[in-house]
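[1] Take a look and give me a structure for this.
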Amino acid sequence: MRFASLGLLLLTLSSCSKDSEGAGGDHMTATDVGDALDERAIERGILPDLNNLVFAGRFETRSELGTDKFCAVDNGSGTYKIGVLAVFGPESKCEGQGSAKIEGEKVQITLAGKGNCSFDAEYDGVELRFPGGVGEECESYCTSRASLSGTSYFMVEEGDDGARRALGRDIERLCD
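    Next up, the predicted model:
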């Protein structure tokens, strides 16, 4: 019985790498089939359209330490006013405001006010991920034992109005 299941699995996997014939007699590769499935998922709203990402909004990630927050307000010139709060307990956090520019899935983040802090993050239409190392220049935005490195935020509410509702700790409204 195990060998039959293994054989079926291998047969299925091998068929993924071979060409298959489409409805119109065209040959479709596994990549073509995957692209077609992605298109249908985008049309139905299951996957975000990477060519038309909505970045303005309120993002959050909840943990036992607190709620991390990120917000972005579109300023109409291709950049966004942003705010961020990464929580590491009642007294430990990173918090700041600045600007962002989005190009495809790359987001250029710049925090201003406590020093030069700039880095590239990734955004897939649902989750915003900061890199594993944001650099020492960003430490001025954090208390001891806190860092923006490796934090992530999920879109919870689209639009500028939602972004303006994001509350900080020392900064009353992260995106005012």
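[2] rest of the way, CA atoms for contacts and neighbours
    Will do.
[3] Quick check: the residue nearest to the spatial centre of the chain vs Thr151, distance?
    What sits nearest the mean C-alpha location of the chain, by CA atoms, centre = their mean, is Leu128, with 2.2 Å. According to CA to CA, to the nearest Å, Leu128 stands 9 Å off from Thr151.
[4] what do you get for Asp124?
    Distance from Asp124 to Thr151, by CA to CA: 15 Å.
[5] Would you state the helices of this structure in chain order?
    2-17, 30-43, 160-164 (DSSP state H).
[6] Looking at those, which is nearest to Glu60?
    Across these, Glu60 has its closest neighbour in helix 160-164 (10.7 Å, CA to CA).
[7] quick one: that closest one to chain centroid distance?
    17 Å (CA atoms, centre = their mean, to the nearest Å).
[8] ok, residues contacting it?
    For helix 160-164, contacts defined as CA atoms under 8 Å, 6 or more residues apart in numbering pick out 56-59, 71-74, 157, 173-176.
[9] In strands, which of these appear?
    Judged by DSSP state E, strands contain the following of those: 57-59, 71-74, 157.
[10] I have a second one here; can you model it like the first so I can compare?
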Amino acid sequence: MRRSSLTLFLLLFACQRPPAEQASSPVAPGGAASRLEQAAIASGAIADPAKISPVGLFQRSHEAGRDALCVIPARNGDLHFGLEAIFGEEPACRGRGTARRAGDKLILSFKGGDRCIIVAQYDGDQVSLPGVVDLACADLCEGRGSLEGVSFPRIANDAASALRARDRSGDPLCAG
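    Coordinates of the predicted model:
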């Protein structure tokens, strides 16, 4: 009886302790998914987001309106963008400027007075603006509109589609 109790205790104790290799090299949160994603990229199962150009059209329609972002290449190798977020009959935000890629970020520098700059998340399939944007960006919006938290899913990955995109008034969203 004593021997089986000792064996049971040792088995329970062994289940409680991590293996030696896990104890010496802790995995950061999300590390397993990161390794899985890297393996999928290496095998070609999914595309590497770092290699997907942001050029194209990103757009989402919803009950209050439509959010659209176009990104086109410029002659000098830079990227230009135009965006419009519509929140009903009147409130809307719109702007144009230059974009720059920095890892999984897309830095949007708006043309205009207060130098609004937004650092958006870019994963190859979507551009997501942060939940808080600089006060300098308030001039881009009318009424109670705001660019905070707006996201733009990709619908086309070519400059021609981006150039065909129109804003609410029918003008080109991206100027060529």
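[11] Give me the TM-score for this pair.
    For this chain pair, the superposition-based TM-score is 0.74 by TM-score structural alignment, normalised by the length of the first structure; 153 aligned residues with a CA RMSD of 2.8 Å.
[12] quick revisit: can you put the contacts of helix 160-164 of the first structure in JSON lines and add distance to Gly96 of the first structure and neighbour count?
    Formatted as JSON lines, those follow (distance: CA to CA, whole Å; neighbours: other CA atoms under 10 Å):
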{"residue": "Ala56", "distance to Gly96 of the first structure": "17", "neighbour count": "22"}
{"residue": "Gly57", "distance to Gly96 of the first structure": "17", "neighbour count": "24"}
{"residue": "Arg58", "distance to Gly96 of the first structure": "15", "neighbour count": "28"}
{"residue": "Phe59", "distance to Gly96 of the first structure": "15", "neighbour count": "25"}
{"residue": "Cys71", "distance to Gly96 of the first structure": "11", "neighbour count": "33"}
{"residue": "Ala72", "distance to Gly96 of the first structure": "12", "neighbour count": "31"}
{"residue": "Val73", "distance to Gly96 of the first structure": "14", "neighbour count": "25"}
{"residue": "Asp74", "distance to Gly96 of the first structure": "17", "neighbour count": "20"}
{"residue": "Glu157", "distance to Gly96 of the first structure": "20", "neighbour count": "16"}
{"residue": "Arg173", "distance to Gly96 of the first structure": "11", "neighbour count": "16"}
{"residue": "Leu174", "distance to Gly96 of the first structure": "8", "neighbour count": "27"}
{"residue": "Cys175", "distance to Gly96 of the first structure": "10", "neighbour count": "28"}
{"residue": "Asp176", "distance to Gly96 of the first structure": "12", "neighbour count": "19"}
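[13] any chance of those residues in a markdown table, with distance to Glu137 of the first structure too?
    Putting the contacts of helix 160-164 of the first structure into a markdown table (distance: CA to CA, whole Å) gives the following:
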| residue | distance to Glu137 of the first structure |
| --- | --- |
| Ala56 | 26 |
| Gly57 | 26 |
| Arg58 | 25 |
| Phe59 | 24 |
| Cys71 | 21 |
| Ala72 | 22 |
| Val73 | 24 |
| Asp74 | 26 |
| Glu157 | 30 |
| Arg173 | 24 |
| Leu174 | 20 |
| Cys175 | 22 |
| Asp176 | 24 |
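[14] Cys16 of the first structure: which of the residues you listed is nearest?
    Distances from Cys16 of the first structure to the contacts of helix 160-164 of the first structure, taken by CA to CA, are shortest for Phe59, at 37.0 Å.
[15] Contacts only, for that closest one.
    Per CA under 8 Å, 6+ apart, neighbours of Phe59 of the first structure: 69-71, 153-157, 163.
[16] quick one, longest strand in the first structure?
    Longest strand in the first structure, counting by DSSP E: strand 93-103.
[17] Would you mind getting the average deviation of that one from the second structure?
    Taken over the aligned residues, the distance from strand 93-103 of the first structure to the second structure averages 0.7 Å (mean CA distance after the TM-score superposition for the first structure).
[18] now Arg129 of the first structure: how far from Glu103 of the first structure?
    Arg129 of the first structure sits 15 Å away from Glu103 of the first structure when distances are taken as CA to CA.
[19] So if I had to pick from those two, which one is more boxed in?
    Arg129 (19 against 13; other CA atoms under 10 Å).
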